[in-house]
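J.: sequence first, predicted coordinates after that:
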Amino acid sequence: MVNDSIAEFDLESKFNKVSEIEVFNKEGNISLVIEPNYQNDSLVTINEVQILDPKYRTKKGLSIDSNFKTIYENYKIDNIQNSINSVILSINEIGAYIVIDKKHLPSKLKFDSEIKIEANQIPDEAPFKYFWIRFEEPNL
């Protein structure tokens, strides 16, 4: 946004290393974390962006402050991955993946990382823990 700022980033010292770039809002809070791709030349592209500020929304209103119902009503969930402490939702349509903490799931799903979790088992009010937008690498 207009009043956001980017933390100092020295390309020369970071060349060929993956390092995050933090974008701050005018209050000094981190709004976005940008993870660039580094290649063996001077081309730097964005790999993914972690959304931390609710002012950044998709056209359908998806933000870090959304809940599972916002996803379910507006997007096709392409994949649900079950991990030890969270569920990772992939939405290919917008290149997003969203993490929901398992503490918001029914107890029978919280402690089994092998069980297949379906969208209808995730409560509508389950909040997001993390929200990323990823970008595909260009065809060079």
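T.: Ah, there it is.
J.: hey, let's count contacts and neighbours off CA atoms from now on
T.: Noted.
J.: surely His104 is in contact with Ala126?
T.: Yes. Using C-alpha atoms under 8 Å, His104 makes contact with Ala126 at a distance of 5.6 Å.
J.: find residues that contact each of those two.
T.: The overlap between the contact sets of His104 and Ala126 (C-alpha atoms under 8 Å, 6 or more residues apart in numbering) is empty.
J.: dropping in the other structure now:
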Amino acid sequence: MTRASIVYLAIITFLMVQCKNDDTQFSITKDSIGKLSRNTLVSELQMVFAQDSIVSDADTLKIGNGSKKIKIYEKGGAHLLTLTPDAESIQKIKNIRVFDPRYKTARGVGLTSTFKDIKDNYPIRKIVTSINNVVIFLKDSDLYFTIDKQELPSSLRYGASTNIEAVQIPDDAKIKYLMIGWE
């Protein structure tokens, strides 16, 4: 191989690795979301998000006590995630709220998706109605989605006691929140 061939091969390899990293940096899987895994401890967040900014009570991160929300921002200011730790002595992440629309599942569902995208790609376990929202829980997944009742027909918008079924939610209803709940 010539020197030019070696340099060319090195550049191609570097670009392939970068593309692979970009693919997983914002992916949502069963056991991870981007750089964060199901087993990541709160005490490890500084290392996991070393290139990003973490906003939280300083005592929470240093000694791992408390269950205050931890906000992760990308360098440059974009709000990526808000994490809520569990109440155990060795804290893991219990809940995650996704703020950045670049995070997507392997099936392409993310914050910019619609209810149709959810129902076409995942079986729905149950739908819970609250005063202002409808929460959609998936079968065999820790993901759940919130849709604002303003996205529903006017006859379904008022009253928390109204049981709403999947067939009543318009296909074009937008996702308000994308959450992950790890136990």
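T.: That came in fine, so what should we check first? On a predicted model such as this, the values are computed, not experimentally measured, just so you know.
J.: look up the closest residue to Ile6 of the first structure, ignoring the ones flanking it.
T.: Nearest non-adjacent residue to Ile6 of the first structure, counting by C-alpha to C-alpha, 6 or more residues apart in numbering: Val23, 4.4 Å away.
J.: show me the contacts for the residue opposite that neighbour in the second structure once aligned.
T.: Under the alignment (TM-score structural alignment), Val23 of the first structure maps onto Ile72 of the second structure. The contact partners of Ile72 of the second structure, taken as C-alpha under 8 Å, 6+ apart, are Phe49, Asp52, Ser53, Ile54, Val55, His79, Leu80, Leu81, Thr82, Leu83.
J.: filter those down to the ones in helices?
T.: Applying DSSP state H to the contacts of Ile72 of the second structure, no entry is found in helices.
J.: put the buried members of the residues you listed into a ChimeraX selection.
T.: In ChimeraX, this line selects whichever of those come out buried by 16 or more other C-alpha atoms under 10 Å:
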select :52,53,54,79,80,81,82,83
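J.: just the helices from the first structure, written as ranges.
T.: Secondary structure of the first structure (DSSP H): helices located at 11-14, 68-74, 107-110.
J.: out of those, the one nearest Arg57 of the first structure is which?
T.: Nearest to Arg57 of the first structure, of all the helices of the first structure, is helix 68-74, at 11.5 Å by C-alpha to C-alpha.
J.: which residues of the second structure does the closest one align to?
T.: Residue span in the second structure matched to helix 68-74 of the first structure, by TM-score structural alignment: 115-121.
J.: go ahead and confirm Pro101 of the second structure touches Thr112.
T.: Yes. At 6.2 Å, Pro101 of the second structure counts as touching Thr112 under the criterion of C-alpha under 8 Å.
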